[in-house]
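Visitor: quick one, structure for this:
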Amino acid sequence: MGPLLTVLLPATLAVVMLGLGLALTTADFTRVFTAPRAVLVSLTCQLAVLPLLCFAMVELAGVEPVFAVGMMILVASPGGTLANLFSHLARGDVALNVTLTAINSVVAVVTLPVVVGLSARHFLGDGANVGLQLDKLVQVFAVVLVPVAVGMWCNRAHPRFAARMRGPVKKTSVVVLVVMLVGTVAQNRETIFTNMGTIGGVALALTALSFTVGYWAPRLAGVNRAQSIASAMEIGVHNAVLAMTVASSVFGNINMVVPAAVYGTLMFVPAGLAAIHFARGSARAPEPSVR
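Guide: Reported below is the predicted structural model:
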C-alpha cells in the first residue's frame, strides 16, 4: 500500500477527530442522563441492530468475503463530523448528535474489535486471526481518542482559541475527507468499478435502511422528531475514514478499504435526500424539542 493509506489516511482521521474534540465538553457525555431514551435506542440500533442487518445483507447478496469484512468494519464504525452537519441541515437535535458521536467513539474501542474479529473469522476462516493485528488496532484508536482528548482539553483550557479554531478545523476536515475518498477511489478504480454493482448496491441499500431504522425506531419508542432525525443521521452517516484506517492498518488489505471508500463516495446522495426530506417535514409540522 502506498503513502495515501499508510500515512495520509491516519493523518486525515486525526484531523477529523481533533475537530470533533474541539466541539466537545463533558456535558456532551453527561447529556445521556437528560435524554436517556433517545441515546439508548440510538446506541442499540447502531451497535446491535445495524451490524446484524448488514451481516444478513452481505450474506444474501453473496458479497465476496474480503469485501464483506470491509462492510462489517464500516457498519461497526461510529458516526462522525458529517453526521452532525447533515443533522443540522435536516433540523435535527445536533446536541444529541454530538453526544452520540462522543459516546460511540469511545464505545467503539470495545465493540469494533469484536465485530471485526467475528466477521473476519466467519468470512475469511480461522486463518484470518493472523491478519487481525491487535497492536495495530490499538494504534488506530490512539489516533481516534488522543486527538479528541487534545481537542477537549483545548476547549476547556483555552475556550476562545478553541472557538476560533472550530470553523477552520471543521472545514479542513471536510476537505481532507473528500480528497481522501476521491484519492482512494481513483487509486482503486479498477477494483471498485468491477465490483460496483454488488458493493455499491449493498452500500446504498444499507444507507437507506440505516436512515429508516435510525429514524423510526426512536419514533416508535416515543422519542421526539428532532432527536429521531439526529439518531437517523448518526446511524446513517458512518465514519468512513475510520473504517478505511482499520481496514488498511489492521489487516493491511487494500480490498477491505474499498467498501468504505465506495460508501463514503455514494453516501452524500442518500444523506442529502434524507436531510431535505426531514427538513421539509419539520417545516410542515414543527415539534418542540422536549426530552
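Visitor: every contact and neighbour count from this point should use C-alpha atoms.
Guide: Fine.
Visitor: check contacts around residue 283.
Guide: Taking C-alpha atoms under 8 Å, 6 or more residues apart in numbering as the criterion, residue 283 is in contact with no other residue.
Visitor: does residue 169 belong to a helix, a strand or coil?
Guide: Of the three states, residue 169 takes helix under DSSP: H, G, I helix; E, B strand; the rest coil.
Visitor: how close does it get to residue 15?
Guide: Distance, residue 169 to residue 15, using C-alpha to C-alpha, to the nearest Å: 7 Å.
Visitor: okay, the two: which has more neighbours?
Guide: Between residue 169 and residue 15, counting by other C-alpha atoms under 10 Å, residue 15 is the more crowded of the two (22 against 19).
Visitor: okay, now the residue nearest to that one when sequence neighbours are not counted: neighbour count?
Guide: Closest residue to residue 15 apart from its sequence neighbours, by C-alpha to C-alpha, 6 or more residues apart in numbering: residue 173 at 6.1 Å. Other residues near residue 173 come to 23 when the count uses other C-alpha under 10 Å.
Visitor: likewise residue 190?
Guide: Neighbours of residue 190 under the rule other C-alpha under 10 Å: 11.
Visitor: what helix or strand does it sit in?
Guide: Per DSSP states H and E: residue 190 is located in helix 189-220.
Visitor: quick check: which helices or strands does that helix pack against?
Guide: Judged by 3 or more C-alpha pairs under 8 Å, 6 or more residues apart in numbering; DSSP states H and E, helix 189-220 is in contact with helix 36-44, helix 50-61, helix 225-236, helix 254-266, helix 268-284.
Visitor: most tightly packed of the ones you listed?
Guide: Mean neighbour count (mean count of other C-alpha atoms under 10 Å) peaks for helix 225-236 among the helices and strands packed on helix 189-220, with a mean of 31.
Visitor: any residues touching the following helix or strand past it, and which ones?
Guide: Per DSSP H and E, the first helix or strand lying C-terminal to helix 225-236 is helix 240-246. Helix 240-246 is touched from outside by 5, 9-10, 12-13, 70, 73-74, 77, 137, 140, 177, 256-258, 260-261, 263-264, with contacts defined as C-alpha under 8 Å, 6+ apart.
Visitor: got it, and stretch 197-211?
Guide: Applying C-alpha under 8 Å, 6+ apart, the external contacts of stretch 197-211 come out as 50, 54, 57-58, 61, 63, 67, 71, 232-233, 235-237, 259, 262-263, 266-267, 270, 274.
Visitor: I'd like the structure of this one too, to check against the first:
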Amino acid sequence: MDSALTTVALPVALGIIMFGLGLSLTLEDFRRVRHHPRAVVVALGCQIVLLPAVCFGIVELLNLSPLLAIGLLLLAASPGGTSANLFSHLFRGDVALNVTLTAINSIISIATLPLITNWAINHYGREDTVSLQFSKVLEVFAIVLVPVLLGMLVRARKPAIAARSDRGVRIGSAVILAVLVVGILLDQRDNAATYFADVGLATALFCAISLLVGYFVPKAFGVVEKQAIASSMEIGVHNGTLAIYVAVEVLNSTEISVPAAVYSIIMFVFAGLWGSLLSRRASVTTSTS
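Guide: Got it, this is the predicted structure:
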C-alpha cells in the first residue's frame, strides 16, 4: 500500500476516530460499571473470551489461509468501534452502556489484542514473517489512548465545543473508514476477487454470530432489552480502523488487513438489518402488550 497512506493518513485517521470517542466520554462512563455490573461483565465476557473462540472455529472450519486467518483473529481481538454507539442510538439501545463498554474494552485490549494476535501468528507458523512486539503495541495504543484523553479533556473543559464537534467527528470517522477500506481493496485489486471469495463467507458468519451472541447471551443472563441491543451493536461492530492500522503499520501486511476491510463493509449492512429487525420486533411487542 502507498507509504503516504500508511505512515501519515492511517495514524491521523485513527487519531481522529479515537479523539471523537474521547469527546463522548466522561469519568462517569468508567464508574457506571457499578450501576450495571451484569450487563458490562456479560458483554465484556462475550467480546473478550467467546468471540475469539467463535472466530477461531470459523477460521478452522473454512480453512482460511494463514494471513487471512490471522487478520480475522486480529479483528476479533479489537474492541468495539465508535459506530456501535450510532447504531445503538438508531435502534434504541442503551448508548451510555455502549460508551462504557467501548471505554473499558479499549483499555483491556492493550493486553488482549497482542496476546490473541501473537497466538494466531505462532499457531499459523508465521512468526518468522510477522510479529507483534510489545513495544509496537505500546506505540499503537499511545496513538489510540492519547487522542481519547485529549477528547475527554475537551469534553470536560469545553462541553459546548465537544457537543458541536461530536456529529462532525462521527461522520468523519465513517468517511475515513470507507476511504481506508477502498484504499486496501484498490491496493489488493489483483487479488480482491480471490480475497472476497476466501474471506467473504468467514467475515459474514463472524459478523452475524457476533450480533446474535451480543444480543441473546445477555438476554439469557437477564439483561434488559435496551442493554441487550447496546451489547449486540458493541460486540458486532468492531474497530476496523484499529485492526487495519495494526495489520498494515505494525505487522506490515496488507493481506492481514483484508478481513477487517471486508468485515467493515458487511457489518454496516448486517448491523442495519439486525437493528431494523429488533426495532420491528419491539414495536410488535409494544402494540400487543
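Visitor: measure stretch 151-164 of structure 1 end to end?
Guide: Length of stretch 151-164 of structure 1, first residue to last, C-alpha to C-alpha: 13 Å.
Visitor: actually stretch 26-42 of structure 1, sorry about that
Guide: One end of stretch 26-42 of structure 1 to the other measures 20 Å (C-alpha to C-alpha).
Visitor: against structure 2, where does it fall?
Guide: With TM-score structural alignment applied, stretch 26-42 of structure 1 matches the range 27-43 in structure 2.
Visitor: give me the distance from that stretch to the chain's centre.
Guide: On the basis of C-alpha atoms, centre = their mean, to the nearest Å, stretch 27-43 of structure 2 is displaced by 19 Å from the centre of the chain it belongs to.
Visitor: again with stretch 11-22 of structure 1
Guide: The chain centre lies 13 Å from the centre of stretch 11-22 of structure 1; the measure is C-alpha atoms, centre = their mean.
Visitor: what of stretch 172-187 of structure 1?
Guide: With C-alpha atoms, centre = their mean, you get 15 Å for stretch 172-187 of structure 1.
Visitor: next, the mean deviation of it compared to structure 2.
Guide: Here the mean offset of stretch 172-187 of structure 1 against structure 2 after fitting is 1.7 Å, by mean C-alpha distance after the TM-score superposition for structure 1.
Visitor: contacts for that stretch?
Guide: Taking C-alpha under 8 Å, 6+ apart as the rule, stretch 172-187 of structure 1 contacts 4, 8-9, 12, 15-16, 19, 82, 192, 241, 258, 261-262, 264-265.
Visitor: just flag the most distant two among the residues you listed.
Guide: 19 and 192 (29.8 Å; C-alpha to C-alpha).
Visitor: the two: which is more packed in?
Guide: Legend: neighbour count by other C-alpha under 10 Å for residue 19 of structure 1 and residue 192, higher for residue 19 (27 against 21).
Visitor: residues in contact with that one?
Guide: Residue 19 of structure 1 makes contact with 81, 148, 151, 166, 169-170, 173 under the criterion C-alpha under 8 Å, 6+ apart.
Visitor: now these in CSV, with distance to residue 281 of structure 1?
Guide: Shown next, in CSV, are the contacts of residue 19 of structure 1 (distance: C-alpha to C-alpha, whole Å):
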residue, distance to residue 281 of structure 1
81, 23
148, 34
151, 35
166, 30
169, 31
170, 28
173, 29
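Visitor: taking the residues you listed one by one, which sit in strands?
Guide: Of these, none are assigned to strands by DSSP state E.
Visitor: quick check: PyMOL command selecting the buried ones in the residues you listed.
Guide: To isolate the buried ones among the contacts of residue 19 of structure 1 in PyMOL, judged by 16 or more other C-alpha atoms under 10 Å, type:
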select buried, resi 81+148+151+166+169+170+173
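Visitor: circling back: I'd like to know which of the contacts of stretch 172-187 of structure 1 is nearest to residue 282 of structure 1.
Guide: Distances from residue 282 of structure 1 to the contacts of stretch 172-187 of structure 1, taken as C-alpha to C-alpha, are shortest for residue 82 (20.2 Å).
Visitor: burial measure for the spatially closest residue to the closest one that is not a sequence neighbour, as a count.
Guide: Of all residues not flanking residue 82 of structure 1 in the chain, residue 237 sits nearest, at 7.0 Å (C-alpha to C-alpha, 6+ apart). When counting by other C-alpha under 10 Å, one arrives at 28 neighbours for residue 237 of structure 1.
Visitor: how far apart are the helix or strand containing residue 28 of structure 2 and its match in structure 1?
Guide: Per DSSP H and E, residue 28 of structure 2 falls inside helix 27-31. Its matched residues in structure 1 lie on average 0.8 Å from helix 27-31 of structure 2 after superposition (mean C-alpha distance after the TM-score superposition for structure 1).
Visitor: which elements pack onto that helix?
Guide: The contact analysis (3+ C-alpha pairs under 8 Å, 6+ apart) places helix 27-31 of structure 2 against helix 95-123.
Visitor: next one: the helix it packs on to chain centre, how far?
Guide: 9 Å.
Visitor: cool, and stretch 236-253 of structure 2?
Guide: With C-alpha atoms, centre = their mean as the basis, stretch 236-253 of structure 2 stands 10 Å off its chain's centre.
Visitor: distance between the ends of it?
Guide: Taking C-alpha to C-alpha as the measure, stretch 236-253 of structure 2 stretches 24 Å from start to finish.
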